[in-house]
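any chance you can model this:
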Amino acid sequence: MKQSNLEFRLAWGWNDFFEKQLKDSDQIIGRVVGEEKDRWRVQVSATATVWSELPGKYRYQSHSRMDLPSVGDWISCKYEEHQAVALVQKVFARKSCMYRKAVGGGGAAQILASNIDFAFILTSVNADMNIARLERYVSLAWDSGAIPVLCVTKAELSENLEDLLENLRGEFPGIGVHAFSVKEKIGLQNLDPYIAAGKTVVFVGSSGVGKSTLTNHLLGKDVLQTQEIRESDDRGKHTTTARYLFPTDNGAFVIDTPGMRMLSLMDQEDGVDTLFSDLAELENACRFGDCQHRTEPGCAVLSALENGALDENRWNRYQKLKRELQRKQISEDRVKQRQAREKLKKQQKEMYEHIKMKRR
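Okay, the predicted model is just below:
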């Protein structure tokens, strides 16, 4: 197992980006395919997986959850045949990483998937359809380095599918928008260009929109439990409770994720700016650089709102996301200021104790 297995790595998405980080050819290299509590399932060859854990020193030196392995990561590990688990030695730098603010995590980040090429943002045609929430997903995807793709599932339930797709393409220009039904076997061929050999796709969306159903279809077997949409409120039941990476028969990889009720941004300014690039350009067209877009003369935003060129709801959603990012930055600054004050107090106390000792 210690021998280099380049053929396996290349088949599983390894490329020059990771090869340049490899310093020891004798390292056991694997890709994280599952995560459960403080253990990670690692694919180390075409047919073998091992459970891995973090050595105490590695965990102690980690500054945040972002330093820990996640599904999709490439890692090096130390493993002997007689050992029950492998020990993680290194997490290779990621070419892309999709994350959000963890629920109840005190502002910590929660990685959704690493080293992904496409982010399928799934939404069903019923009450789950929510433009504001989709904008959050798209912002996370753009910021991650992956390419977002909007997927409308359970298309058989829609009576005006074409109008719905046209509206989505208008809200999200430049992003692939596709509708399909696994149940009725329609529209699935539109996903083929993304589910290609060597590519990794993550499925994100609310509970019950069909992420696990699509995963089972692509794998050709039922590996994940699925639930139907409730007729009472048009919402799906939560099924997937962990993240897993699966290889498909054509050499692609899919990552299924649990449904997310809350989707808070952290520092994804680049993703928001990419999604709303037209609004950023509009702001730059204002006469004054510090324009607040309220009553100022020569405001390009107000002009666009008045003549109907800019949708007021879209502008308000953009402003809401920007305020959320600003609050996050202010909160981080306050934490840094508090830490700096505590450090200064500690230094002053040590200095005082040192002077006291010298006077004795």
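
alpha carbons only for contacts and neighbour counts from here, please
Fine.

pull the contacting residues for residue 224.
Residue 224 makes contact with 212, 213, 215, 216, 240 under the criterion CA atoms under 8 Å, 6 or more residues apart in numbering.

distance to residue 350, neighbour count and secondary structure for the residues you listed - can I get that in TSV?
TSV is the format used below for those (distance: CA to CA, whole Å; neighbours: other CA atoms under 10 Å; DSSP: H, G, I helix; E, B strand; the rest coil):
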residue	distance to residue 350	neighbour count	secondary structure
212	57	24	helix
213	61	23	helix
215	59	22	helix
216	61	19	helix
240	52	19	coil
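
wait, which of the residues you listed is closest to residue 124?
For these, the closest approach to residue 124 (CA to CA) belongs to residue 213, at 12.3 Å.

pretty sure the closest one sits against residue 226.
Yes: between residue 213 and residue 226 there is a contact at 6.1 Å, judged by CA atoms under 8 Å.

what about residue 47, neighbour count?
Residue neighbour count, defined by other CA atoms under 10 Å, stands at 7 for residue 47.

that one falls within a strand, correct?
No: using DSSP: H, G, I helix; E, B strand; the rest coil, the assignment for residue 47 is coil, not a strand.

distance of residue 35 from residue 250?
The spacing between residue 35 and residue 250, counted by CA to CA, to the nearest Å, is 24 Å.

quick check: which element contains the residue positioned nearest the centre of the chain?
Residue closest to the mean C-alpha point of the chain, counted by CA atoms, centre = their mean, is residue 98 at 2.2 Å. Using DSSP states H and E, residue 98 sits within strand 97-101.

so residue 149 is in which element?
Counting by DSSP H and E, residue 149 is part of strand 147-153.

actually residue 201, sorry about that
Applying DSSP H and E, one finds residue 201 within strand 200-205.

tell me which strands and helices that strand is in contact with?
strand 118-124, helix 211-219, strand 253-256 (3 or more CA pairs under 8 Å, 6 or more residues apart in numbering; DSSP states H and E).

second chain to compare with the first, below:
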Amino acid sequence: MYDLCELGFDNYFQELVKDTPYTIGRVAKSSNGIYLTYSVNGKFYCEVSGRFFHRTEDAHDFPCVGDWVLFDYTTADSKGMIHQVLKRKSVLSRHAAGKKQQEQLMAANIDIVFLVSALNNDFNLRRMERFLTQIYESGASPVFILTKKDLCEDVDEKISAVEEIAMGVPILSVDALHNEGMDQLFPFLKKGQTISLLGSSGVGKSTLINRLLGEEVQKTQSIREDDAKGRHTTTQRELFILPSGGIIIDTPGMRELQLWSSEDAASQTFQDIEELEKQCKFRDCRHSSEPGCAVKKAIETGELSEERYKSFLKLQREAKFLDLKKKYGSQRASRIQADEILKGKW
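Have a look, this model is predicted:
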């Protein structure tokens, strides 16, 4: 038996199901078309109904971990049939592997994303910017969790570097293995609030979850000592209920993240550059040889690093091309891109 409020059911979802003959549940795990679903009547292994399956054309509309669904069930075998996925208030997704224009859902209805990064040789600000862009697109709020502080000799310096790319975002450094600094996370773990973990392989997400749950529910592996790269330990998304009453969703680690976002999300990640662009003498400044360019001046004075500006341009181009593909399809988007490159507009 599960309390819907503890699972994160709030007024937003209550308005969507004022009158329904079905049972309300939240998807805790998904595997091969089977959705482990928690409800006030217990947990059930559900499939989508035939009507749902045949009327749904986009993979985006199928249930994912964190979704609220309406289903019916049979008590005898704890099996159920999902008839509807409630409108999501946030969704974390990325571009699916491969060349096809396809979105891969990672988790839904998240309030806060813990962006986890290790303070070791794998510390990478450019990768953090990519993850941050995806979080802003999801509709959730980001919090940086910097792990493995016991392996770092310049923690304060690295925290300052993250502060420069994530203005106003909370940044916490912890050593989950030795339970140091974990109390900083507790204010975010409120009853009914959903947290998702996002980060590369081997940054310590599984160790974090085990500490927060107070038991070993996720396998952990040490990083490779020669290059500080991590190994994949979490292989699927799963929802856990914390002793505090909060909910946490783990996601498999990623080495690279292909964006599934818009130019607006990229701009939100680089608010400092957006502000500098407003100070340029010319509104259509290309930040190359134009006089009165605030961006170029900031790079020359060291106020803005050239690496961050290059990252901004790369992510902006990537998001722009993605927007074009969504609107026109891959072939026409490629033609538009090529034409703008020739005109010096890309």
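
name the helices or strands packed onto the strand holding residue 149 of the first structure?
Helices and strands touching strand 147-153 of the first structure, by 3+ CA pairs under 8 Å, 6+ apart, are strand 118-124, helix 131-144, strand 176-179.

quick check: longest strand of the second structure.
strand 23-31 (DSSP state E).

give the contact list for residue 108 of the second structure.
Taking CA under 8 Å, 6+ apart, we find residue 108 of the second structure in contact with 64, 65, 66, 67, 88, 89, 90, 91, 92.

work out for me the element the counterpart of residue 295 of the second structure in the first structure sits within.
Matched by TM-score structural alignment, residue 295 of the second structure corresponds to residue 301 in the first structure. Using DSSP H and E, residue 301 of the first structure maps to helix 300-306.

ok, which of the helices and strands packed on strand 147-153 of the first structure comes nearest residue 268 of the first structure?
helix 131-144 (5.7 Å).

gap between the equivalent of residue 259 of the first structure over in the second structure and residue 34 of the second structure?
Superposed on the second structure with TM-score structural alignment, residue 259 of the first structure falls opposite residue 253. In this view, residue 253 of the second structure and residue 34 of the second structure are 22 Å apart by CA to CA.

what of residue 129 of the second structure?
Distance from residue 129 of the second structure to residue 34 of the second structure, by CA to CA: 34 Å.

for the two, indicate the residue with more neighbours.
The residue with more neighbours, out of residue 129 of the second structure and residue 34, is residue 129; 21 against 18, by other CA under 10 Å.

tell me who's in contact with the more buried one.
So residue 129 of the second structure contacts 165, 269 (CA under 8 Å, 6+ apart).

again with the one 3 residues further on
Applying CA under 8 Å, 6+ apart, one finds that residue 132 of the second structure lies in contact with 115, 142, 269.

so what does the last one match up with in the first structure?
Per TM-score structural alignment, the equivalent position to residue 269 of the second structure in the first structure is residue 275.

that match against residue 139, yeah?
Yes: contact criterion CA under 8 Å: residue 275 of the first structure and residue 139 qualify, at 6.2 Å.

residue 101 of the second structure -> the first structure?
That one, residue 101 of the second structure, aligns with residue 107 by TM-score structural alignment.

likewise residue 89 of the second structure?
Mapped onto the first structure by TM-score structural alignment, residue 89 of the second structure lines up with residue 95.

let me know the secondary structure of its match.
Three-state call for residue 95 of the first structure (three-state DSSP): coil.

please tell me how far it sits from residue 205 of the first structure.
For residue 95 of the first structure, the distance to residue 205 of the first structure - CA to CA - is 22 Å.

quick one, which of the two is more surrounded?
In terms of neighbours (other CA under 10 Å), residue 205 is the more surrounded of residue 95 of the first structure and residue 205; the figures are 25 against 15.

measure the spatially closest residue to that one that is not a sequence neighbour to residue 89 of the first structure for me?
In this structure, residue 205 of the first structure finds its nearest non-sequential neighbour in residue 122, 5.1 Å apart by CA to CA, 6 or more residues apart in numbering. Distance from residue 122 of the first structure to residue 89 of the first structure, counting by CA to CA: 35 Å.

the aligned residue in the second structure for residue 75 of the first structure in helix, strand or coil?
By TM-score structural alignment, residue 75 of the first structure lines up with residue 69 in the second structure. What three-state DSSP gives for residue 69 of the second structure is strand.

flag every buried residue along the helix ranked longest in the second structure.
Secondary structure of the second structure per DSSP state H: the longest helix is helix 306-328. Using 16 or more other CA atoms under 10 Å as the test for burial, helix 306-328 of the second structure gives 308-309, 311-312, 315-325.

residues touching residue 60 of the second structure, list them.
Neighbouring residues of residue 60 of the second structure by CA under 8 Å, 6+ apart: 103, 104, 105.

hang on, the match of residue 259 of the first structure packs against residue 198?
Yes: with contact defined as CA under 8 Å, residue 253 of the second structure reaches residue 198; the gap is 7.3 Å.

more neighbours: those two, which one.
residue 198 (27 against 24).

that one matches what in the first structure?
Residue 198 of the second structure maps onto residue 204 in the first structure, by TM-score structural alignment.

tell me the contacts of its match?
119, 120, 121, 122, 137, 211, 256, 257, 258, 259.

and those as JSON lines, adding distance to residue 195 of the first structure?
Shown next, in JSON lines, are the contacts of residue 204 of the first structure (distance: CA to CA, whole Å):
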{"residue": "119", "distance to residue 195 of the first structure": "11"}
{"residue": "120", "distance to residue 195 of the first structure": "11"}
{"residue": "121", "distance to residue 195 of the first structure": "14"}
{"residue": "122", "distance to residue 195 of the first structure": "15"}
{"residue": "137", "distance to residue 195 of the first structure": "20"}
{"residue": "211", "distance to residue 195 of the first structure": "14"}
{"residue": "256", "distance to residue 195 of the first structure": "14"}
{"residue": "257", "distance to residue 195 of the first structure": "17"}
{"residue": "258", "distance to residue 195 of the first structure": "20"}
{"residue": "259", "distance to residue 195 of the first structure": "21"}
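
follow-up on the earlier one: and the gap between the residue nearest to residue 205 of the first structure and residue 128 of the first structure?
The gap separating residue 122 of the first structure from residue 128 of the first structure is 10 Å, by CA to CA.
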